[in-house]
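[1] below is the structure, and that's it, no one-letter string:
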């Protein structure tokens, strides 16, 4: 079976001198080729759709896609074969599996605790839950990445417990080694079973970027990736949503470890990807996050309650998503959380009453 070229037009900026081509291999692997004569690197990115019980290195995520990417220098072009072999015939040796579990556990510890000392870890606790008009996650951590990561984990914990989003998505030594061993489960065998059941070329997308011509890139991809098996695996679809009425209108507070205050308000929404041409989240994010005179942030800053504000789609997937407003509060703002939430909703109501304006859509594009 010959490779099928897809002649659909690929839109790009006028200043973009790179060449593009989309092809489909006989095994149904969809590939985007990018030729850039000015680059000195090879880059490749593969995306595969997994199941609700899938995981990092084959076993610890919550149904989101697996992404594997990186850059190869021209001198190490042959290592692209090793990348392809991961999807064709992964070794998953016992030693490699154990090393990866340890790496996952190390990453888990870093994400959970960041750079906190032992005494600070002992102080860290959630202390209050009450009800307000939406889900709010005030959380204070040393850096934004750690704060957002832990806020997301708490949010997942508060969602519907029979939905994949609720699952523990990071994995650690206990969940990947101690508990399975106690139950007589061989983690490596489970990884192999998972690979056999879920990795299929028809559920993968590959991007290859290099300085060679499109024809040369195509020949390389055909040779290296044609043996990835196509099992005809259908795309996973989730039933239900992560939040029902009982999982909304919750306020959660956390005792600060580091100086500072943040307020995060979240709403479950329809994923923007389903309406990407209209860009509703981009439109709302532009308006709610605007810092000019008359904006929400302008009012909060004038009151002395906020230092920054961001609004965007977050924790998104193809079947469910969330929209969040994150506000960095002043000490005075921390004393007026309910007032701030009220202003957020009043501003959203104002936007709703004002309707949609094309010039704003064009400005936010």
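    Alright, I've got the coordinates. Bear in mind that the values here come from a model prediction, so they are computed numbers and not experimental data.
[2] please make it C-alpha for all contacts and neighbour counts, starting now.
    Noted.
[3] go ahead and confirm residue 329 touches residue 301.
    No: taking contacts as C-alpha atoms under 8 Å, residue 329 lies outside contact range of residue 301: 9.4 Å.
[4] after the helix or strand where residue 119 lies comes which helix or strand?
    Using DSSP states H and E, the element containing residue 119 is helix 118-123. Counting by DSSP H and E, the next helix or strand C-terminal to helix 118-123 is strand 126-130.
[5] what helices or strands is the following helix or strand past that following strand leaning on?
    Scanning forward in sequence from strand 126-130 by DSSP H and E, the next helix or strand is strand 135-136. The contact analysis (3 or more C-alpha pairs under 8 Å, 6 or more residues apart in numbering; DSSP states H and E) places strand 135-136 against strand 251-254, strand 261-269.
[6] ok, structure two:
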């Protein structure tokens, strides 16, 4: 998105120091501001101060804010200001849709509704997110759906490891945690010794007190640099995404661009990415046997055919070109929009 927009507009990026690497971000250093941040109240105030100072210096026409915490910081700053830039917000997965207690979901939804008063457009990353957000009271007039997109896979003919060609090789990519359904995946492979299937696990735990017992037909690879993920996908026959909840599922569309079908749970946006029997399989997360039956019925020939279908679907719906074009149109619409009492007139965007 940054590369695309920098060819058309004067772009600045404000991001947290946590988990940010200025050398890999696609923007020049004089257009980058990293603010101090950790997930503690002490850092919240410091982050908001830094963001406020930079916004005042830049005086932007549009602020496109990504993520729940960044959205809270920025829109709280604008809440009592009469004049502000156009604000476009994308949570990249609603907190009130997480697998948590009902009272927490209600609190998260209330905060989002209040902050939406200082938001001109809300981007939902899937139809599922959109429909659920409306049920929780967010504005339909301000809401749009823009699927996440990724660009073409880098050229990398060499595979990173030798796979068993006489086996069906499945790849899992992600955190080893409950949200991603990692416990369910290991449970299925422990209880069913799939003789013709081998599982490769890219990622690791993020909680120190979390430890797993891995089945004999699974290989833990560990964390892999994001630039190398495509090589691992190319080496395998299919990618498995068994999430309990999922805002979108970037791993799934990365698999499609590499001509790999996806075996995914029926949670979140995954059924919008995977068409059962066409570019992969969808299983009911609450029905473990459904996943077992899918794995037992896999064939290399069928997976290869599905992979070809997946690539077509990727270019049709999930390539970054579609995402960037939609967001560009949204920017133009936001600037033309005749605002209500919360909106402001902004200068022409050039």
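    Perfect, I can see it now. As the structure is a computational prediction, the values presented were derived from the model and not from experiment.
[7] so after superposing, what's the score?
    The TM-score (TM-score structural alignment, normalised by the length of structure 2) is 0.23; 139 aligned residues with a C-alpha RMSD of 7.0 Å.
[8] right, and the helices and strands packed on strand 135-136 of structure 1 - which one's nearest residue 86 of structure 1?
    strand 261-269 (35.6 Å; C-alpha to C-alpha).
[9] by contact count, what packs against the closest one?
    Partner elements for strand 261-269 of structure 1 (3+ C-alpha pairs under 8 Å, 6+ apart): strand 135-136, strand 321-329.
[10] quick one on the thing from earlier: pick the most deeply packed of the helices and strands packed on strand 135-136 of structure 1.
    Stretch with highest mean neighbour count among those: strand 261-269 (a mean of 21; mean count of other C-alpha atoms under 10 Å).
[11] so which bits of the helix or strand harbouring residue 327 of structure 2 are buried?
    For residue 327 of structure 2, the element it lies in under DSSP H and E is helix 320-336. Using 16 or more other C-alpha atoms under 10 Å as the test for burial, helix 320-336 of structure 2 gives 320, 321, 322, 323, 324, 327, 328, 330, 331, 334, 335.
[12] how near is the first one to residue 87 of structure 2?
    As for residue 320 of structure 2, its distance to residue 87 of structure 2 is 22 Å (criterion: C-alpha to C-alpha, to the nearest Å).
[13] show me where the stretch 101-250 of structure 1 has its helices.
    Secondary structure of the stretch 101-250 of structure 1 (DSSP state H, counting those that start in this stretch): helices at 118-123, 144-158, 173, 179-182, 187-198, 214-225.
[14] where do the strands of the stretch 51-200 of structure 2 begin and end?
    Ranges of strands within the stretch 51-200 of structure 2 are 62-66, 86-90, 121-124, 143-145, 168-173, 197-202, based on DSSP state E, counting those that start in this stretch.
[15] can you redo those strands as TSV with mean neighbour count?
    Shown next, in TSV, are those (neighbours: other C-alpha atoms under 10 Å):
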stretch	mean neighbour count
strand 62-66	18
strand 86-90	24
strand 121-124	24
strand 143-145	18
strand 168-173	23
strand 197-202	21
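[16] pretty sure residue 296 of structure 1 contacts residue 288?
    Yes: using C-alpha under 8 Å, residue 296 of structure 1 is in contact with residue 288, at 6.5 Å.
[17] what sits in contact with each of the two?
    Counting by C-alpha atoms under 8 Å, 6 or more residues apart in numbering, the shared contacts of residue 296 of structure 1 and residue 288 are residue 347.
[18] mind listing what the residue nearest to residue 220 of structure 2 when sequence neighbours are not counted touches?
    Distances taken as C-alpha to C-alpha, 6 or more residues apart in numbering place residue 201 nearest to residue 220 of structure 2, at 4.7 Å, with adjacent residues excluded. By C-alpha under 8 Å, 6+ apart, residue 201 of structure 2 lies in contact with 171, 172, 173, 218, 219, 220, 221, 222.
[19] can you tell me how far residue 201 of structure 2 sits from residue 255 of structure 2?
    Distance of residue 201 of structure 2 to residue 255 of structure 2, given as C-alpha to C-alpha: 15 Å.
[20] go on, residue 4 of structure 2?
    23 Å.
[21] just to be sure, residue 221 of structure 2 is in a helix?
    No: with DSSP: H, G, I helix; E, B strand; the rest coil as the criterion, residue 221 of structure 2 is strand rather than part of a helix.
[22] these two touch, right, it and residue 199?
    No: here residue 221 of structure 2 does not reach residue 199: they are 10.4 Å apart, not a contact under C-alpha under 8 Å.
[23] follow-up on the earlier one: and the two most separated of the contacts of residue 201 of structure 2?
    Among the contacts of residue 201 of structure 2, 173 and 218 lie farthest apart (C-alpha to C-alpha), at 13.0 Å.
[24] and residue 306 of structure 1, how far is that from residue 349 of structure 1?
    20 Å.
[25] between the two, which one's more packed in?
    Set residue 306 of structure 1 next to residue 349 and count neighbours by other C-alpha atoms under 10 Å: residue 306 wins out with 24 against 11.
[26] quick one, what contacts the more buried one?
    Counted by C-alpha under 8 Å, 6+ apart, residue 306 of structure 1 has contacts 297, 300, 327, 328, 329, 330, 333.
[27] not counting sequence-adjacent ones, nearest residue to the fifth one?
    Read it as residue 329 of structure 1. Among residues not flanking residue 329 of structure 1 along the chain, residue 306 sits closest, at 4.4 Å (C-alpha to C-alpha, 6+ apart).
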